[in-house]
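In: curious how this folds, go ahead:
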Amino acid sequence: MTIPAASLTDLRAMATSMAASAPVSSDLLLRVCDDIERRGPVARLIEDHPDTADPMFCVRLLAAVRWLDLSGLTPELAAHLRRFRLGTGDRADNDHTWHLFLQALREHPQQVGTALDRPVQQHQPHRAGALLAGLGLLAAPKVRLLELGACAGLNLHVDRYRWFGHDWQWGDRDSTVRLACTGASPGELEIVDRAGCDLTPRDPADPADVLILRSFLPPERDVELLELDDALALAARRGLRVDQADAAEWLDAKLAEPTGDRSVHTVVWHSLFWPYLGTRQQAVIERILSGAARRMPLARIALEPHTWSSPPRLQLTLYSAARTGR
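Out: I've put the predicted structure just below:
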């Protein structure tokens, strides 16, 4: 199989958007696209993988080499990235980075093959700030939070972080996870229950899973890596486990459970998840939500891109309990 031309176009757009904040990774992703188009060594490495049609497949490739770096298996690459990760604009530096990237792929085929089988899981805790903004718009005093594609469950701990807005603070005053947030204060709200599902959940208390999640952050993102480590440590202490389950089946079962309190608003939340579903799966989830709205106050808060290369947008959907007649 080969990577579709449309996916390469999206990847190039993504790489361009990363240039300011992650220049080394941006250049690597562009070179990967070039290599695939001319059927170079990277193309030959990945061409037999069954998931090459996945628009984000090449991100797995970058994460595979980042995993080798974090694991201590590529010390020369690690030393080089520490020196040049902020980007100097020197073509020779970028050429050497590419040389070391290819060398890592050649020297560790087994580890790279294992990494290519993993789904993309860019699980940054500051993404929960979008959830918080959506909860503020919803203005429900009590919330049951259900997350689809929850990964390690970091977004489910949104109220256990300390958030700093323009002229407000919110969350646990003593939290070790302290994050900046835009928008208005979410006001008074209580999360009375929380749960999440994922096809490949990660355990924040498992060092192997932590390493995998760290590998999906570009090496230039030092601050975000520290935030991720703090959030994973908090999640490990809390002990909340994400269920391994299909999203539609899990959601159907969860929404069949009564809250026992009509003042509790059930919120279904997901981020950078929806495009991975087929149109049939999306329609099934929409039907489940529409049906459940007859039994409980229900909303969906999503942070999703229109296309893979476009920035994600916050969406708040309120589901009505009204029945439609024939």
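
In: make it CA atoms for all contacts and neighbour counts henceforth
Out: Fine.

In: the nearest residue to His157 once chain neighbours are set aside: what's it in contact with?
Out: Nearest residue to His157 in three dimensions, chain neighbours excluded: Ala235, at 7.4 Å (CA to CA, 6 or more residues apart in numbering). Neighbouring residues of Ala235 by CA atoms under 8 Å, 6 or more residues apart in numbering: Ala152, Gly153, Leu154, His157, Pro204, Ala205.

In: Proceed likewise with the subsequent sequence, for comparison:
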Amino acid sequence: MRDRGGVAEVFRTARGFGSSPLYSHLLGVVADDPGLIELAAQTRAGQQPTFALFGAVHLLLLDGSNDPLAEYYPSVVGDRARPVDARTGPTFARFCTAYADQIAAILATRLVQTNQVQRALVTRLGLALLRRVTSAPVCLVEVGCSAGLNLRADRYAFTVGGTTVGEPTSPVRIAVDVPDAHLLPALEPVPRIADAVGVDLDPPDLTDADDRAWLRALVWPENAHQATLLRAAMTAVADDPPRVLRGNIIDIGADVAASLPPGVPRLVVHTATRIHVPVAQRPAFDTVIAAFAADGPMLHLALEDDHRTAPSGRPGIGLTATDSTGSRTIAVADGHLAWLEPLPELGARDVTP
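Out: Next comes the predicted model:
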């Protein structure tokens, strides 16, 4: 079981829940309740207890648990959902007590494996940056890919800055608020993907109803648009899933890199993945990622740099690009990619794979 004091601190200091008034309120409720902290401490090592506990409760509610707590979840009762009030916290705590065994079982067996499909824009942006410097096919690697939905970024439609690019008939249609979109590279055409591979500790199976339900539960209750995108992407990708390998990138990264065609440019992406890597293992994680450049030119994009402020003043997460010349922050984005603000550094120079 994890250190309870550390778990309480995670709930007390958590950021980035602005799109969920319910979860924003419940963070403080959990932080101040020893019983809830005891339950959240059963989250598996390396996993964020905030996402895990809230996802487990959401899963039970979506599965039909007939409880007054459901009245606060738009994902369950729609527009009839009650706003946060004085009863929200006690109702949540009572639910967790009543369903403690079921919640503990979920925390013991599930990983936080969000597939925020909006984040596919990061992959599309990486492909566009490579296209500026090479017309060659590229290899795409995503670390912490969950079910691999974002590995199909070349098959989705994107509306950015009032312009739609990508596959016009795709059922997966991603719209992102991007001020100063002129700073972005041209998002089409993109290079042909010679190979796409994802790595995940425990990849969900899109043909398994329980796995699909868990991915749905990890979408926050108020975020109906993200849930719609997720359903569309799961349906589309299930028909032609990318290659997804089970394992820890620290252990299998060298084998994954060796499986790629030598000399072919590679785009390595991870979004909100490193945060789930235990702190002691992060240097090894970084070393393995860097080693993908040994057998071919690499562009590495990471949406992981927390506590950044966008030019507009919005708090967000930094998108970092690393190539043979070094690393720089090229944009600040909402964690779920509802918006992305490019920085001048994005257009300051081409990548150098």
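
In: just flag the most distant two among the contacts of Ala235 of the first structure.
Out: Of all pairs drawn from these, the greatest distance, 15.0 Å, lies between His157 and Ala205 (CA to CA).

In: the alignment partner in the second structure of Val267 of the first structure: what secondary structure?
Out: Taking TM-score structural alignment, the alignment pairs Val267 of the first structure with Leu267 from the second structure. Going by DSSP: H, G, I helix; E, B strand; the rest coil, the secondary structure assigned to Leu267 of the second structure is strand.

In: what span of the first structure is stretch 215-228 of the second structure aligned with?
Out: Going by TM-score structural alignment: stretch 215-228 of the second structure matches residues 213-226.

In: just give me how far the matching stretch sits from the chain centre.
Out: Centroid separation for stretch 213-226 of the first structure versus its chain: 12 Å, with CA atoms, centre = their mean, to the nearest Å.

In: and if you look at stretch 160-171 of the second structure?
Out: With CA atoms, centre = their mean as the basis, stretch 160-171 of the second structure stands 21 Å off its chain's centre.

In: before we move on, the earlier item: export the contacts of Ala235 of the first structure to TSV and tack on neighbour count, secondary structure and distance to Ser7 of the first structure?
Out: Shown next, in TSV, are the contacts of Ala235 of the first structure (neighbours: other CA atoms under 10 Å; DSSP: H, G, I helix; E, B strand; the rest coil; distance: CA to CA, whole Å):
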residue	neighbour count	secondary structure	distance to Ser7 of the first structure
Ala152	29	coil	27
Gly153	30	coil	29
Leu154	26	helix	29
His157	18	helix	33
Pro204	27	coil	31
Ala205	18	coil	34
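
In: helix or strand for the residue nearest to His157 of the first structure, which one?
Out: Assigned by DSSP states H and E, Ala235 of the first structure falls within helix 222-238.

In: and for Phe158 of the second structure?
Out: strand 157-160.

In: read off where that strand ends up in the first structure.
Out: Going by TM-score structural alignment: strand 157-160 of the second structure matches residues 162-165.

In: can you give the contact residues for that stretch?
Out: Counting by CA under 8 Å, 6+ apart, 169-185 sit against stretch 162-165 of the first structure.

In: repeat that with 10 Å
Out: Stretch 162-165 of the first structure has contacts (CA atoms under 10 Å, 6 or more residues apart in numbering) with 126, 129, 132, 169-185.
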